[in-house]
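Asks: Turn this into a model:
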Amino acid sequence: MSTPENNPDKAAKVFADDRANVFHSWSAQGQISPMTVAGGAGSYFWDFNGKKYLDFSCQLVFTNIGHQHPKVISAIKEQADILATVAPQHANEARNEAAKRITSVAGDSFKKVFFTNGGADGIENAIRMARLHTNKHKVLSTYRSYHGNTGSAINATGDPRRFPNEFGFGHVHFWGPYLYRTAFWATNQEEECQRALEHLEQTIIFEGPKTIAAVLIESVPGTAGVLVPPAGYLDGLRALCDKYEILWIADEVMSGFGRTGKWFGFQHSKSTPDLIVFAKGVTSGYIPLGGVIIPEKIAKTFDERVFPGGLTYSGHPIACATAVATIDVMKSEKMVENAASIGEKILGPGLNELAKKHQVIGDIRGAGVFWGVDMVTDRKTREPLAPYGASSPKMNEIVATCKKNGLMPFNNFNRIHMVPPCNISESDAKLGLELLSKSLTEIGL
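Replies: As a prediction, the model looks like this:
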């Protein structure tokens, strides 16, 4: 591993240049203080002041193979020497190979890939395909969800980032399963599953099945809290979609490519969606890439009918070569299997042990290297440690203390998400738990 650089002068310059020239997303520009990141390797990254962090955020939950994997970096360099870019209307080898790799891990029914630059435009084009294929216009999605920051994607999103962007057409929200904060007065996972499906069916009936093109759902809602669906929920969703002739779009942008201990989150069920949207982990974020995985029945709709969508950089050869290399190293180094093992043996049991020690931990959910921890002020009332749609001084203190101790978690509202790389070592996984526990202890939680 490279040695972190300790260069305060450079840190100050990078920070000043950022504040002078860069406009950051989802931020009031005058209220942020970005970390100046200098480098990374494996499960760690570091700043220009020489501070090293164990990355339990995977940045925005995308460095699934860790930072700077040498085989993938080499593949990027090799593709740059062969063909750095090409217009999307031409065929190229890197794109072909990426499509083959992606469909091979999605399942036998999937035949083609429409490449995009990331997850949001993947969602955008999946919705477009569904509407054109079904000749229906509505899209149903859950309140606890995030699908991206483009027109239809942000309107499909449930969380508060939707509110200032509600200009889309035909979007309807419903409650997905979440036993800890059940909308259905359920007392166990079986009741939650049954009642959530009954609620979805009533929503379909009252919205009109002949108006609904698709149900769009994150296979495991990520930013909303790593809400692992109860057993049978996705199978019930599949049955409802079949009953009412509605497409199921699986948003696997965050849950895909090993994150849950399988290639895709839906693979924990017995059922298969109609369209799969992917991004993030497909390249470990090294080069932006996303897309829609398409079965033959939907691809055929556009054999003689123009698909009215495209992007200048669709199937960019360097991005596609990165995807090929990423999938290949995930297979050869058994990273998906490692993610499953880490979740089962270390993160799941370890987080439950931490809950015995720290009363602030209200609920724990997850699979593989994808875990969410609800932080509460009181376990009996389950009052969140931060209100919906915001943070709080205590949550800010938890995150700041984690960072001080060298742990970078992913946080949202009242939750801490523990989402390390799929190839994290057992020792580093245990260290991440120790650092979280140490941080909570230091602030008396």
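
Asks: all contacts plus neighbour counts: C-alpha atoms, from now on.
Replies: Noted.

Asks: all helices for the protein, in order.
Replies: 8-21, 58-61, 70-82, 93-106, 119-134, 151-156, 189-207, 233-244, 296-299, 317-332, 335-342, 348-357, 393-404, 426-442 (DSSP state H).

Asks: if we compare the ones you listed, which one ends up closest to Phe264?
Replies: Closest of those to Phe264 is helix 93-106, at 7.2 Å (criterion: Cα to Cα).

Asks: picking up where we left off before, just say which of the helices of the chain is most tucked in.
Replies: Scoring those by mean neighbour count under mean count of other Cα atoms under 10 Å gives helix 151-156 as the most buried, with a mean of 26.

Asks: Before we compare anything, build this one as well:
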Amino acid sequence: MDLDELVFHPWSVQGPRSVPTFVGGSGSYVMDADGRRYLDFCSQLVFTNLGHQHPGIVAAVKEQADRLCTLAPGYASDVRGEAAQLIVEVAPAGLGHVLFTTGGTEAIEHAVRMARLHNGRPKVLAAYRSYHGSTTTSIHLTGDPRRWASDTGAAGVVHFFGPFLYRSAFGSSTPEEECGRALAHLEQVILLEGPSTVSALVLEPVIGSSGVIVPPAGYLQGVRDLCTRHGIVLIADEVLVGFGRTGAWFGVDHDGVAPDLLVFAKGVNSGYVPLGGVLVGDAIYETFTRRPYPAGMTYSGHPLACAAAVGAIRAMHSEGTVAAAAQLGTDILGPGLTKLAENHPCIGDVRGIGALWTVELVRDRQTKEPLVPVGATGEANAPMAAFTKACLGHGLVPLVLGNRIHVAPPLNVKDSEAATGLAIVGEALAEADKFLA
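Replies: Predicted coordinates:
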């Protein structure tokens, strides 16, 4: 019996699957049960920022395991404190404390709870084309179709349009127009909802799995200004883009913005042991020096997870990982993907930053009709299935979401490995081209 059949798989139709079984990894590669290596061109779900089996992270986890494997969150812990210190040191100004969770969706839940308790307001704003997690509040906040099956419309969430020039909701023709019109739209939403009813605004500084949408210059600062003016808590969801993915420690750094709460996970320790958290701004921290915070988690600040974070952040400093990610985007991924677009008519748009890019596939570049419809399965999803099959056949693990191919290798991928990955993507895109009318 295939043991994989005993596992209930998330986001999947249950039943036998045809996927590789991976048993090992090293650097930018994973290895299957037959000993074949695959280039990990997606960092799994965009979290192995330092690749697989990084010696610094592995050693940190082993050292902590030899000392103390686990500890209840109510006690003080040296490694928990050290992880918090390292995180605060690279965070935007004013975020001086850390609530540790076991992942990003849990951190979103706590950030929203903190905001509501802080100002006593019920509503939370979130963008369409966003993903914030799959638990009750976080899936309601999510703005893309992944929320539809669970959305009861009862979580106090109001969605708005963020800037996205390629598919502008505002009829814009320049980044400057898109920025101004998106901010005007957001302010109108706030005013129509009633500023005194809006507790928080949750925003990915760079939209991640819902499209890799980089906001135009000035947009994040504009959102910050609106939130400040109306007493709204700004929550930056940095789960996917934080800790170097965009070529800065955090996505908000590109606009020099400091949010009131910052949610992180994934890259904080390259996913070696589940860890997430909320960086808490000073004003909100003060609220809970006068009253207890009414929530907690059994595994908050788990010693092994915090040790992995210590190992990862130290390695990022010593290896210059953040600068390397910026250069990877500027010198390799951006130009390479742009070149592929010249040769493959199925590519409608290429966009990204640092080590996070997407290629959006369309049936027609003029109409921008997606190559596959939303939620496509079976025959309707044949173009993306053919692309994925071709990638795996050439020894590359892709990340395909809808009609998009996300390119997000480890931040420390070698230039030669990145070039190899782009070449394989190019070969696989030839399969997608065959489905054009």
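
Asks: rewinding a little: dump the helices of the first structure to TSV, plus distance to Ala41 of the first structure.
Replies: As requested, the helices of the first structure are arranged in TSV below (distance: least, Cα to Cα, whole Å):
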stretch	distance to Ala41 of the first structure
helix 8-21	19
helix 58-61	12
helix 70-82	9
helix 93-106	25
helix 119-134	25
helix 151-156	33
helix 189-207	40
helix 233-244	36
helix 296-299	40
helix 317-332	15
helix 335-342	16
helix 348-357	25
helix 393-404	18
helix 426-442	13
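
Asks: For Ser269 of the first structure, which of those is the nearest?
Replies: helix 233-244 (6.3 Å).

Asks: Quick one: the residues in the second structure that the closest one pairs up with.
Replies: Matched against the second structure by TM-score structural alignment, helix 233-244 of the first structure falls on residues 219-230.

Asks: swap in stretch 128-143 of the first structure?
Replies: Counting by TM-score structural alignment, stretch 128-143 of the first structure falls onto residues 113-128 of the second structure.

Asks: chain center to the matching stretch, what's the gap?
Replies: With Cα atoms, centre = their mean, to the nearest Å as the basis, the distance from the averaged C-alpha position of stretch 113-128 of the second structure to the chain average is 21 Å.

Asks: how close does the match of helix 233-244 of the first structure sit to the first structure?
Replies: Average distance between stretch 219-230 of the second structure and its aligned residues in the first structure, after superposition and using mean Cα distance after the TM-score superposition for the first structure, equals 0.7 Å.

Asks: residue nearest the centroid of the second structure?
Replies: Computing the C-alpha centroid of the second structure and ranking residues by Cα atoms, centre = their mean puts Leu240 first, at 2.0 Å.

Asks: Residue in the first structure paired with Phe387 of the second structure?
Replies: Residue correspondence to the first structure (TM-score structural alignment): Phe387 of the second structure is matched to Ile398.

Asks: Wait, its match touches Leu440, no?
Replies: Yes. Counting by Cα atoms under 8 Å, Ile398 of the first structure does reach Leu440; the two are 6.6 Å apart.

Asks: Specify the strand with the largest residue count in the second structure.
Replies: Among the elements of type strand in the second structure, defined by DSSP state E, the one spanning the most residues is strand 356-364.

Asks: what stretch of the first structure does that strand fall on?
Replies: When the first structure is aligned by TM-score structural alignment, the counterpart of strand 356-364 of the second structure is residues 370-378.

Asks: Report the contact partners of the equivalent of Gly265 of the first structure over in the second structure.
Replies: Under the alignment by TM-score structural alignment, Gly265 of the first structure pairs with Gly251 in the second structure. With contacts taken as Cα atoms under 8 Å, 6 or more residues apart in numbering, Gly251 of the second structure has the following neighbours: 205-206, 238, 241-242.

Asks: Show me what the longest strand of the second structure is packed against.
Replies: strand 347-353, strand 369-370, strand 404-407 (3 or more Cα pairs under 8 Å, 6 or more residues apart in numbering; DSSP states H and E).

Asks: hey, which of those is tucked in deepest?
Replies: With neighbours defined by mean count of other Cα under 10 Å, none of these is more surrounded on average than strand 404-407, at a mean of 26.

Asks: Apart from its chain neighbours, what residue comes closest to Ala93 of the second structure?
Replies: Spatially, and ignoring its direct neighbours in sequence, Ala93 of the second structure is nearest to Ala258 (6.2 Å; Cα to Cα, 6 or more residues apart in numbering).

Asks: Distance-wise, check that neighbour relative to His317 of the second structure.
Replies: For Ala258 of the second structure, the distance to His317 of the second structure equals 21 Å [Cα to Cα, to the nearest Å].

Asks: Equivalent analysis for Phe41 of the second structure, please.
Replies: Per Cα to Cα, Phe41 of the second structure is found 23 Å from His317 of the second structure.

Asks: next one: Cys346 of the second structure
Replies: Applying Cα to Cα, one obtains 39 Å for the distance of Cys346 of the second structure from His317 of the second structure.

Asks: gap between the match of Phe387 of the second structure and Arg415 of the first structure?
Replies: If you measure Ile398 of the first structure against Arg415 of the first structure using Cα to Cα, the figure is 10 Å.
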